[in-house]
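Asker: Provided below for reference: sequence and predicted model.
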Amino acid sequence: MAIRLFIDGAAGTTGLEIRERLQGRSEFELILLDDAQRKDEAARREALHAADIAILCLPDEAAKEAVKLAEGSGTRIIDASSAHRVAEGWTYGFPELIGHDRIANARLVSNPGCYPTGFLALVAPLVRAGLLPADFPYTVNAVSGYSGGGNALIETFEADPDIAYQAYGIYMDHKHLPEMRKYASLLHSPVFSPAVVPAFRGMVVDIPLPLAAMVAAPADQLRACIMDFYASHEVINAWPETGRRKHQRIARSMAPFDGMHLWVSTNQDGTQARLMAMLDNLGKGASGAAIQNLNIMCGLPETTGLRL
């Protein structure tokens, strides 16, 4: 019997990409609402209660509302918003870090943010292993394709081809910071410097480490730890040196990609290092992560339907 699936917010960028990854998959029966029903509370409540699993592709407040509408049902929920990423009772949907079993057995799963996916993939294993300190004032330099900003930013960039770079989060109160701190077990929030570039999708997260000025393991040990940590995982690839050149860039023509590439680079004398991640903000950073979690929750191979 097919698993009944409702995507609340299916008309948005994340929802549309999730539907694309579900095309041709007979394991799921989609519960669909027409344009007149999408914002109708009664119709949404009915769909949420009828589903076995619901994926929320909504703004934060609307996602909280959807969870309330689902109360009293046994529906399992994957929330792609940032509303529940550090909330009590929710499982953080990063299987490589949190564990597949916890996600498989969870009723409420919150997708990680796109930038935190790259940051945590690099920093969390190293802090756990004691190779990086939990009390260091980390900085994160990151750029993303403009699709991560939703329809308004998409329209801005596509209407003005002269934009080459747009910094944001300049007051350093970005909504991603709580999950970055919590799941990396850090004592301080990192200084996060995100920006948008004129590519539709793609993301590079770059964490500079002044190794000579901090209590940390040498770069080769950091690299070895990252490679060993992800050796058995299919979605994340850790490279032995600085990675291939194509993994260090965002291409304007980048195809949808649900994996992630990691690497550690260092200067000649080993006094400095950079931890870097490349992913698709709409893939492992959003829709691909939702499909990976959906597969795990349904007892299916986790890479089914993913573009790797």
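Answerer: Great, that's in hand.
Asker: contacts, neighbours, all on C-alpha from now
Answerer: Fine.
Asker: Please enumerate residues in contact with stretch 293-308?
Answerer: The contact list for stretch 293-308 (C-alpha atoms under 8 Å, 6 or more residues apart in numbering) reads 21-22, 25, 78, 93, 95, 100, 103-106, 234-235, 256-259, 288, 291-292.
Asker: From those, list just the buried residues.
Answerer: Burial by neighbour count, 16 or more other C-alpha atoms under 10 Å: within the contacts of stretch 293-308 this picks out 21-22, 78, 93, 95, 100, 103-104, 106, 235, 256-259, 288, 291-292.
Asker: want to compare, so here's the second one:
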Amino acid sequence: MKKIFVDGLTGTTGLLIHERLSHYDQIEILKIDEHQKKNLNEKKKFLNAADIVFLCLPDQAAKESVALIDNPNTKVIDASTAHRIHKDWAYGIPELSKDHRNRIMSSSRVANPGCHASAFALAIYPLVKAGILGNDYPISLHTLTGYSGGGKELISKYEDSSEFNPYLRGPRHYRLGLDHKHLPEMKIQTGLSEEPLFNPIVGNFYKGLVATIPIKMSLMKIKKTGREIQQFLADYYKDAYFVRVNPYDLKDNLFEGGFDVTGSNDTNYCDLFVFSNEEKGTMVLMSRLDNLGKGASGAALQNMNIMLGLDEWTHLI
């Protein structure tokens, strides 16, 4: 019987992890009394009694919780940004490479990736690794995401029933200081020499995320057509259970000429698409996932399954 403790149970990610854990046999969920969760001595007992701890906390609080753990057998999956570029922490996208998977399997410290960063890395990492894109390629991207990624405060603003709710007027670009907290992992975990130019956009829908990455074929280090890139990605991810590379088929990948941002919702899949115009030498990679699934709680449970030696899809399909 494995003991699991979710530190930060009131947030969106923590609640979803807790809900999914209820489906597991041979797991005991440790629950701290609501009035004791800020009592560090009491919290320390729970952290050190667990086989696996999920941290669903702000960055500083996550670091403080890690510092309280002195049991060498306690493993940690941190959903915050705090440890995503820390050299001693495994980065929690097992599909990126065998090394990533093996490190997650053997590590006691795993940093769960960000939702935007997951979509970006799954599209770009293989191309940089293979030298198709140089690590100095001037990458830009935008993401369109549902408002649930902003947590309870943003959810409440979008779901405010006021007659003239300004949040419902249209999609909103944000982090226009170009300092999004996922940028460091986007750069380091994909092997880029520079951070990408990243513009996130939030829309009036609850969940779903797509990263759109334009590529100029003339700037590729190894020149390939859109169809060849689709085939390369399909070969790269052929054994990855939760990454689906969609066929190179413009019509079948669209809904009445448009792209469905929510098409991967309620799954733990990342769906990759390649669109291109060979005459113009342009290409667009699109990477879609559920920001609360593969982008958060689903990824955390997938990492736990790997760490416990379970089938990675356990209770995720």
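Answerer: Sure, I can see it. Source: prediction; values computed, not measured.
Asker: re the thing from before, which ones among the buried ones among the contacts of stretch 293-308 of the first structure map onto helices?
Answerer: Using DSSP state H, the members of those that fall within helices are 21-22, 95, 100, 103-104, 288, 291-292.
Asker: how about the strands of the second structure, start to end?
Answerer: For the second structure, the strands defined by DSSP state E cover 2-7, 27-30, 52-55, 75-78, 90-91, 109-111, 140-146, 172-173, 197-203, 209-216, 243-245, 270-277, 282-289.
Asker: The second one vs the first structure - mean distance after superposition?
Answerer: Read that as strand 27-30 of the second structure. Average distance, strand 27-30 of the second structure versus aligned residues of the first structure after superposition (mean C-alpha distance after the TM-score superposition for the first structure): 0.6 Å.
Asker: what residue of the first structure matches up with Met286 of the second structure?
Answerer: Under the alignment by TM-score structural alignment, Met286 of the second structure pairs with Met276 in the first structure.
Asker: just checking, that match touches Met260?
Answerer: No: at 10.4 Å, Met276 of the first structure does not count as touching Met260 under the criterion of C-alpha atoms under 8 Å.
Asker: Between the two, which contacts overlap?
Answerer: By C-alpha under 8 Å, 6+ apart, Met276 of the first structure and Met260 have these common neighbours: Gly118.
Asker: Enumerate every residue touching Arg20 of the second structure.
Answerer: Arg20 of the second structure touches His315, counting by C-alpha under 8 Å, 6+ apart.
Asker: Could you measure from it over to Ile27 of the second structure?
Answerer: According to C-alpha to C-alpha, to the nearest Å, Arg20 of the second structure and Ile27 of the second structure sit 11 Å apart.
Asker: Over to Glu159 of the second structure?
Answerer: Using C-alpha to C-alpha, Glu159 of the second structure is found at 35 Å from Ile27 of the second structure.
Asker: What residues does the nearest residue to Thr117 of the first structure once chain neighbours are set aside make contact with?
Answerer: Nearest non-adjacent residue to Thr117 of the first structure, counting by C-alpha to C-alpha, 6 or more residues apart in numbering: Gly285, 6.4 Å away. Gly285 of the first structure sits next to 112-115, 117, 279 when contact means C-alpha under 8 Å, 6+ apart.
Asker: Alignment lookup: Gly285 of the first structure to the second structure.
Answerer: For Gly285 of the first structure, the residue aligned by TM-score structural alignment is Gly295.
Asker: now Ala231 of the first structure
Answerer: Matched to the second structure by TM-score structural alignment, Ala231 of the first structure sits across from Lys238.
Asker: thinking again about what came up before, overlap between the contacts of Gly285 of the first structure and the second structure?
Answerer: Retained in the second structure by both residues aligned by TM-score structural alignment, their matches' C-alpha atoms under 8 Å are the following of the contacts of Gly285 of the first structure: 112-115, 117, 279.
Asker: Format the residues you listed as TSV; extra columns: neighbour count and distance to Thr303 of the first structure.
Answerer: As requested, those are arranged in TSV below (neighbours: other C-alpha atoms under 10 Å; distance: C-alpha to C-alpha, whole Å):
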residue	neighbour count	distance to Thr303 of the first structure
Pro112	28	17
Gly113	25	19
Cys114	22	18
Tyr115	25	21
Thr117	24	17
Leu279	30	16
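Asker: Looking at those, which is nearest Ser147 of the first structure?
Answerer: Nearest to Ser147 of the first structure out of these is Cys114 (C-alpha to C-alpha; 11.5 Å).
Asker: Any idea how many residues pack against Glu194 of the second structure?
Answerer: Residues lying near Glu194 of the second structure (other C-alpha atoms under 10 Å) number 16.
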